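Novice: Dropping a prediction and its sequence here:
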Amino acid sequence: MTSPTIADLTTLHLGGPARTIVEASSTAALVEALTACDDAGTRVLVIGGGSNLVVADEGFDGTVVRITSAELAFGVDDGRPFVTADAGVEWDGLVAHTVANGFGGLECLSGIPGSTGATPVQNVGAYGVEIADTLRSVQVYDRPGGRLSWVAPDALGLRYRHSNLKHRDDRIVTRVSFWLRNGAVSAPLAYRELARALGRDEGQTAEAEHVRSAVLALRRSKGMVLDADDPDTFSAGSFFTNPIISAAESAAVIAQIAVVVGPDVTIPQFPSGADLKLSAGWLIEQAGFTRGYPGAGAPVRLSTKHTLALTNRGTGTTADLLALAREVRDGVEARFGVRLIPEPVFVNCRL
């Protein structure tokens, strides 16, 4: 048992102390730690890679259980390859391992910080691919029942950046299994920027290794690959999700935005089923929040590379982060009537 601050365990490098921090290096150790806490009536905060957490400066008055389990294995099911990994496996390491072993399927999700166990919880996605597209099954520990069981994807309520595992701590992901593609070939490219970087058309495939390299380059250009020497990467990734506007409201919302930006400005918009998805980053910029806002010297700023990331410049506090997040959220809503929804999980704090 150790007692560093939670800031040492998050990519934002923010968060106060915990009463106790326990490392769980296997599924059995994780179950044991959770059982001990539950039997003692101790509050528990489970952390993997800490890439999607905003923790209060006051910290967490309980036990932090940090998942560091690291086993993974390939298999074949009815002729289809898959990989199964412990929740504590570093996500980008898993992606790299699948590509190096001649498989495609996960390459568009390269460079995303955090652990494997977190990926189905919020249905992680990037460059036209979501976890829901590749997920085979999830092993979950049911704390009230004290049971481990495998759950099929269709039981998880997966949708844009959400599952029914999110914002709850009674069901903890312990292992995850993903379908892969043979021949080191990517899935059909579904993201224009990525296809252009590869010299391909949307819908075409490419070598998984080349797709991974292109994704990493694109993410680095936006400060979205962890780098200890780059404060732009001291973030929780995209802080706000792209807003989904219902079909019934979309025409009125687009018309309101057009009044503000002018009729000649193209408003980025994408279909999301019958609804409409807008670009949170574009709305933030059009509301007057530029890269690096509020400027040099501020302890917490928008990334200098990507307005969707709120970054700790090394001396910030969670209170500073929340103040900036509120300013951005409220500024976008005041200008366009669209309320941005934060993506991270908040611990002992809120917007």
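Specialist: Thanks, I have it. Here the structure is a predicted model, which is why all the values come from computation and not from measurement.
Novice: Please make it C-alpha for all contacts and neighbour counts, starting now.
Specialist: Noted.
Novice: Neighbours of the spatially closest residue to Gly50 that is not a sequence neighbour, how many?
Specialist: Computed as CA to CA, 6 or more residues apart in numbering, the closest residue to Gly50 that is not its neighbour in sequence is Thr10, at 4.1 Å. Thr10 is flanked by 23 other residues according to other CA atoms under 10 Å.
Novice: Over to Ala155?
Specialist: Using other CA under 10 Å, Ala155 has 10 other residues around it.
Novice: ranges for the helices of the chain?
Specialist: All helices of the chain, identified by DSSP state H, fall at 27-40, 91-100, 131-134, 192-197, 208-221, 247-261, 280-286, 318-336.
Novice: In CSV: the ones you listed, plus mean neighbour count.
Specialist: Listed next are the helices of the chain as CSV, based on neighbours: other CA atoms under 10 Å:
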stretch, mean neighbour count
helix 27-40, 16
helix 91-100, 19
helix 131-134, 20
helix 192-197, 16
helix 208-221, 20
helix 247-261, 14
helix 280-286, 20
helix 318-336, 18
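Novice: For the ones you listed, give me a markdown table that also has distance to Gly273.
Specialist: Output for the helices of the chain, formatted as a markdown table (distance: least, CA to CA, whole Å):
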| stretch | distance to Gly273 |
| --- | --- |
| helix 27-40 | 37 |
| helix 91-100 | 28 |
| helix 131-134 | 15 |
| helix 192-197 | 19 |
| helix 208-221 | 26 |
| helix 247-261 | 9 |
| helix 280-286 | 18 |
| helix 318-336 | 23 |
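Novice: Can you say which of the ones you listed is nearest to Gly75?
Specialist: Of all these, it is helix 91-100 that lies closest to Gly75, at 11.7 Å by CA to CA.
Novice: take the one below as the second:
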Amino acid sequence: MNPGFRQRRDAGLRSRNTFGIGARAPLLLEIDDPAALPLALALPEVSAGPVLVLGGGSNLLFAADPAGTVLALRNQRIALHSEQGDSVVVRADAGLDWHACVQWTLAQGLCGLENLSLIPGTVGAAPIQNIGAYGVEVRDRIHAVEAWDRETAMPVRLNPDDCAFAYRDSRFKREPDRWIVLAVEFALSRTPSLHLDYAGIAAELESMGIDTPGAKQVSEAVTRIRRRKLPDPAAIGNAGSFFKNPVVPATHADALLGDHPGLPVFPVAPFPADAALHDASGVTGLRKLSAAWLIDACGWKGHRDGDAGVSADHALVLVNHGSASGRQLLDLARRIAASVEARFGVALEPEPRIIGADW
């Protein structure tokens, strides 16, 4: 045993991915102390091949066994990093459960992460995917990301601009073989600035009998909505929303609305890198469509092929009813996307990272 990390060979990964796919890793490294990461990465069998960093396994699909080492960060510390007036920076280790992180900040009286409650996964995965829900994206709350750069074999601290965030995307996701996220710093506030205008939140708060909510009440409302809408991975294998909501030119969205008035269409606010694309209203010439509506309109909601299926409660969620393989789920996802493109001329992209196959 090496100090700071543990090794397991031919390690089963079924319990480490929320789809419940029975993949196996040639070598699994569990890193208890990030200071041991350079030593672990320098092992000959690790340095010579690919490394897959695995958090909660809630945003990937094993279409095949991983080819090289699987690395899991187990560090789970969280603390107030700095404070100036009502502005507070919280630092959380990559291995910490995301919802536990959100709940810890709320217990400290901090506002900013409440709309992101109950998203499965770990803190380290949050900036990789640029997770978002109910009108908030994590990039809006990130102060800095601490990561290990495999190209330089050095730790780095990246500010939000360095992370190149985009919709469900980031520099880390586009360069997965280079970066290992070690910790994330969040810029939060003791003064509530609540986002309540996303569909469903105000109605849920009203049903809870809350007229003047705080951050904790918003978190509870979001949690209640998510539990109703999305299947629990502990009960049935899934990775949450499988497809991104597609972004199309406004002209395409308008044409689709003419034929399908019920199609939900949302404005797209620009990222800093896209500032030249927006008009005086602060909105780009792009629109975001509801992938769930498109998939449901094509008749896929509740569909099942053997143990690979689509949730009967939410058309965006692919489910493993028991023993579906990753390949079977991927084949189903491809057929869903092909049908949406054939009917609406809209290309769907998967949210999860696909291991062992191309989309």
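Specialist: Okay, I see it. Model, not experiment: these values are computed from the prediction.
Novice: ok so, going back, can you tell me what the residue nearest to Gly50 of the first structure aligns to in the second structure?
Specialist: Aligned counterpart of Thr10 of the first structure in the second structure: Asn17 (TM-score structural alignment).
Novice: when you align them, which residue in the second structure goes with Pro153 of the first structure?
Specialist: By TM-score structural alignment, Pro153 of the first structure lines up with Pro160.
Novice: number of nearby residues for its match?
Specialist: Neighbours of Pro160 of the second structure under the rule other CA under 10 Å: 17.
Novice: rewinding a little: of the helices of the first structure, give the one that comes closest to Tyr293 of the first structure.
Specialist: Closest approach to Tyr293 of the first structure among the helices of the first structure is made by helix 318-336 (9.2 Å; CA to CA).
Novice: Identify the residue range in the second structure corresponding to that closest one.
Specialist: Against the second structure, helix 318-336 of the first structure falls on residues 326-344 (TM-score structural alignment).
Novice: swap in stretch 115-130 of the first structure?
Specialist: So in the second structure, the equivalent range for stretch 115-130 of the first structure is 122-137, judged by TM-score structural alignment.
Novice: quick one: buried residues of that stretch?
Specialist: Residues 122-134, 136-137 are the ones in stretch 122-137 of the second structure that count as buried (16 or more other CA atoms under 10 Å).
Novice: burial of Leu198 of the first structure, as a residue count?
Specialist: Residues lying near Leu198 of the first structure (other CA under 10 Å) number 18.
Novice: what's the answer for Glu349 of the second structure, then?
Specialist: Glu349 of the second structure is flanked by 16 other residues according to other CA under 10 Å.
Novice: And Gly79 of the first structure, by the same measure?
Specialist: When neighbours are defined as other CA under 10 Å, Gly79 of the first structure has 8 of them.
Novice: Spell out, range by range, the strands that occur in the stretch 1-150 of the second structure.
Specialist: 5-12, 24-31, 51-53, 60-62, 69-73, 78-84, 87-93, 132-133, 136-137, 142-149 (DSSP state E, counting those that start in this stretch).
Novice: helices and strands around the last one, which ones?
Specialist: Contacts defined by 3 or more CA pairs under 8 Å, 6 or more residues apart in numbering; DSSP states H and E place strand 142-149 of the second structure against strand 154-158, strand 179-189.
Novice: How about the contacts made by the closest residue to Leu329 of the second structure other than its chain neighbours?
Specialist: In this structure, Leu329 of the second structure finds its nearest non-sequential neighbour in Ala308, 5.5 Å apart by CA to CA, 6+ apart. Contacts for Ala308 of the second structure (CA atoms under 8 Å, 6 or more residues apart in numbering) come out as Leu318, Val319, Asn320, His321, Ala324, Ser325, Gln328, Leu329, Leu332.
Novice: Show me what Ala308 of the second structure aligns to in the first structure.
Specialist: Alignment note: Ala308 of the second structure maps to Val300 in the first structure; criterion TM-score structural alignment.
Novice: quick revisit: relative to the first structure, what is the average displacement of the match of helix 318-336 of the first structure?
Specialist: Mean deviation of stretch 326-344 of the second structure from its aligned counterpart in the first structure after superposition (mean CA distance after the TM-score superposition for the first structure): 0.7 Å.
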